[in-house]
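**Q** Provided below for reference: sequence and predicted model.
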Amino acid sequence: MTKQSAAPRRGADSVGTEVAGRVADVLLLFAGGPRYLGVSAISRELGISKAVVHRILRSLVSREMLETDPGTQGYRLGPAAVALGVSALRGFDVRSAAAPVLRRLRDETGETAALSGLVGDQRVYLDQFESPQEIKMTVEVGRRFPLHAGSSGRVILAFLPPERREAVLAGPLAALTGGTLTDRAVLRERLAETAREGVAVSLGERQADAASVAAPLFGPDGEVHGSISVCGPRYRFTPEAVERYRALVKDAAEEVRHNRAWLRESAPSSA
């Protein structure tokens, strides 16, 4: 009797896990993709039926995780999802540790200073201090980007453990601009160079008219957790400016790494 009653429960658990996974996949599409998505696009991207997608969307809308937009006949993130995102960002202790450093980096360079965090095999902007200049670059906090495109991602990728780095390189390497590095042999050479120099430079790799310089951000555990960068219009990133920014972002990342607030919050509990 015990064995017979256990089997249905395992089956139910499996189905529940699959459903939860699909719901999470739908939400992640909104986090890393277009602002608006329709049933057909979600179905095509995830390889699940439109009927299943529609049921998931209805459930998420009822909980205000998503909301409909009559003008586009699509869906977008709702107020509950935004509240979760804000709560999650508030929990990143590194943001508090990095804030004064980013502000000073912005003032020293006159360009936007940004903090990126490693999330899975991608990165996400966690914070920024915008340039005071009229023509400037701003970043989309909370949006995910691939690690191979741009200095902020490449400098993280260069310092990942070899097996994890190779797993990323084995996956798709989308060309976001004509300057995005997608040739794996060339990318490996650039990653090796980045690891030697401790800094990465991007000139139009993620956005055609933008440039950036980034340094890896290591945590108290010695692992790479993200990056610190300055970014702005490409025409202002002259060789002289880039050389100056190299030293500034490296110093900024090192300062954040040794910030006592981050060290204290990241320390394991003795309880």
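**A** Perfect, thanks for sending it.

**Q** contacts and neighbour counts: CA atoms only from here.
**A** Will do.

**Q** wait, residue 257 touches residue 217, no?
**A** Yes. Applying C-alpha atoms under 8 Å as the test, residue 257 and residue 217 come out as touching, 6.6 Å apart.

**Q** more neighbours, those two?
**A** Taking neighbours as other C-alpha atoms under 10 Å, residue 257 and residue 217 compare with residue 217 leading, 30 against 22.

**Q** for the more buried one, give its distance to residue 43.
**A** 37 Å (C-alpha to C-alpha, to the nearest Å).

**Q** got the contact list for stretch 148-158?
**A** Stretch 148-158 is contacted by residues 116, 118, 122-123, 145-147, 165, 173, 175-176, 180-182, 187, 191-192, 194-195, 198-206, 212-217, 224-229 when judged by C-alpha atoms under 8 Å, 6 or more residues apart in numbering.

**Q** kindly apply the preceding question to stretch 113-132 instead.
**A** 89, 95, 98, 102-103, 105-107, 110-112, 136-147, 152-153, 156, 168, 224-231.

**Q** before we go on, here's another structure to hold up against the first:
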Amino acid sequence: MPRSPSTDKAGLTSVRNALSVLNLLSDGVELRVVDVARSLGVAVSTAHRLMATLVEEGFLRQSPNSRRYLVGPAALRLGRAVSYEQTLRRFARPYLQTLCRELNETINLQILVGADVYFLLSAEDRHQLRVAQREGSRLPARATAGGKVLLAAIGDPVSAGWGSDMRIELTQVRSNGYAVNLSDVDDSVRAIAVPVREPDGECLAALSLAAPTVRLPDVRLPLVLTALQRAATEIGRDYAGKWSPTG
């Protein structure tokens, strides 16, 4: 049965109110239900239901002493995720720029978002014929070299619903420590990617080079792979040494 416009409007209002509550708490203050009701211009009973839902989902918590509401663990995790991306981007940028100048090809830093790979950062080369940077875009993870590296890093992909061919390929990627992609997205582009790991082995991201197929023949792959692995190690070490998710 199709939803009515009034139902959709009510749902959007609830979402807007929930976001407003989180904004009210963003400065670390504690709020009572009546404070929230007054700020949103709604009945106390409505504010109470909203707060109870946010507590249930982990976005708010209630102080055992004052019974006021504070930011919950789910909201804190979301904030740390944003901080993680910003921090990783900041630490990785000079390495991508150096690698781009050294190899004169487009370099990408990617993270996994669901079944997609998200291009967190790119450095584009200056060739007239080049692979354009994809910073801020998403592609299916299984169709990119960086995505395959990240999928291989999370373990057995059976639960993700991949077929046997993909499982075999990801097992090989995990064994090799890198992935090479040809023609999965663009038949004129070839890419090679390696994992970016912290010293303890935790995979942070994938570092990849993408180039026109004619400029990335098999004979060039060992040199590119060595440069990518060196930069990935430096990024992981730099990130681990200068930032803590609880800091």
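**A** Here it is on my side, so go on. Keep in mind that this is a model prediction, so the values were computed, not measured.

**Q** still on that earlier bit, report the buried members of the contacts of stretch 148-158 of the first structure.
**A** The neighbour-count test (16 or more other C-alpha atoms under 10 Å) applied to the contacts of stretch 148-158 of the first structure identifies 116, 118, 122-123, 145-147, 165, 173, 176, 180-182, 187, 191, 194-195, 198-206, 212-217, 224-229 as buried.

**Q** buried sites along the longest helix out of those in the second structure?
**A** Counting by DSSP state H, the longest helix found in the second structure is helix 73-103. For helix 73-103 of the second structure, the neighbour count (16+ other C-alpha under 10 Å) marks 74-75, 80, 84, 87-89, 91-93, 95-97, 99-101 as buried.

**Q** nearest to residue 244 of the second structure among these?
**A** Using C-alpha to C-alpha, residue 84 comes nearest to residue 244 of the second structure of the buried residues of helix 73-103 of the second structure, at 9.0 Å.

**Q** sitting in helices, which of the contacts of stretch 113-132 of the first structure do you find?
**A** Members of the contacts of stretch 113-132 of the first structure lying in helices (criterion: DSSP H): 89, 95, 98, 102-103, 105-107, 152-153, 156, 168.

**Q** same list (these) but as a markdown table, adding distance to residue 244 of the first structure.
**A** Output for these, formatted as a markdown table (distance: C-alpha to C-alpha, whole Å):
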| residue | distance to residue 244 of the first structure |
| --- | --- |
| 89 | 30 |
| 95 | 24 |
| 98 | 20 |
| 102 | 16 |
| 103 | 17 |
| 105 | 12 |
| 106 | 13 |
| 107 | 14 |
| 152 | 17 |
| 153 | 20 |
| 156 | 21 |
| 168 | 30 |
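
**Q** of all those, which two lie farthest apart?
**A** Greatest spatial distance among those (C-alpha to C-alpha): 107 and 168, at 34.6 Å.

**Q** returning to what we had before: what's the closest of the ones in helices among the contacts of stretch 113-132 of the first structure to residue 18 of the first structure?
**A** Top of the list for closeness to residue 18 of the first structure, among those and by C-alpha to C-alpha, is residue 168 at 24.7 Å.

**Q** touching, residue 75 of the first structure and residue 66? I think so.
**A** Yes. Judged on C-alpha under 8 Å, residue 75 of the first structure makes contact with residue 66 at a distance of 6.5 Å.

**Q** so for these two, which residue has more residues nearby?
**A** Comparing residue 75 of the first structure with residue 66 by other C-alpha under 10 Å, the one with more neighbours is residue 66, at 22 against 19.

**Q** could you look up the SS state of residue 76 of the first structure?
**A** strand (DSSP: H, G, I helix; E, B strand; the rest coil).

**Q** sorry, wrong one. I was asking about residue 3 of the second structure.
**A** Counting by three-state DSSP, the backbone at residue 3 of the second structure sits in coil.

**Q** what number of residues are in the vicinity of it?
**A** When neighbours are counted by other C-alpha under 10 Å, residue 3 of the second structure registers 7.

**Q** pull the most distant pair out of the buried residues of helix 73-103 of the second structure.
**A** Within those, two members stand farthest from each other by C-alpha to C-alpha: 74 and 101, at 40.4 Å.

**Q** the most centrally placed residue in the second structure in helix, strand or coil?
**A** With distances taken as C-alpha atoms, centre = their mean, the second structure has residue 111 as the residue nearest its mean C-alpha position (4.4 Å). Under three-state DSSP, the three-state class of residue 111 of the second structure is strand.

**Q** identify the residue of the first structure aligned to it.
**A** Aligned counterpart of residue 111 of the second structure in the first structure: residue 117 (TM-score structural alignment).

**Q** who does the helix ranked longest in the first structure touch, helix- and strand-wise?
**A** With secondary structure taken from DSSP H, the first structure has its longest helix at helix 2-32. Here helix 2-32 of the first structure touches helix 39-46, strand 144-146, going by 3 or more C-alpha pairs under 8 Å, 6 or more residues apart in numbering; DSSP states H and E.

**Q** try 10 Å
**A** Under the contact criterion of 3 or more C-alpha pairs under 10 Å, 6 or more residues apart in numbering; DSSP states H and E, helix 2-32 of the first structure touches helix 39-46, helix 50-62, strand 74-77, helix 79-90, strand 122-129, strand 144-146.

**Q** so which of the ones you listed is nearest residue 240 of the first structure?
**A** Closest of those to residue 240 of the first structure is strand 122-129, at 22.5 Å (criterion: C-alpha to C-alpha).

**Q** what's the mean distance for that closest one versus the second structure?
**A** On superposition with the second structure, the mean distance recorded for strand 122-129 of the first structure (mean C-alpha distance after the TM-score superposition for the first structure) is 0.9 Å.

**Q** how much does that strand deviate in direction from helix 93-109?
**A** 60 degrees (axes from the mean of the first three to the mean of the last three C-alpha atoms, to 10 degrees).

**Q** what's the distance between strand 122-129 of the first structure and the middle of its chain?
**A** Centroid separation for strand 122-129 of the first structure versus its chain: 6 Å, with C-alpha atoms, centre = their mean, to the nearest Å.

**Q** check stretch 105-117 of the second structure too.
**A** 8 Å.

**Q** and what of stretch 2-15 of the first structure?
**A** Taking C-alpha atoms, centre = their mean, one finds stretch 2-15 of the first structure lying 38 Å from the centre of the chain it belongs to.

**Q** may I see the buried residues of that stretch?
**A** Result for stretch 2-15 of the first structure [16+ other C-alpha under 10 Å]: no buried residues.

**Q** and the contacts of it?
**A** With C-alpha atoms under 10 Å, 6 or more residues apart in numbering as the test, stretch 2-15 of the first structure has contacts from 16-21.
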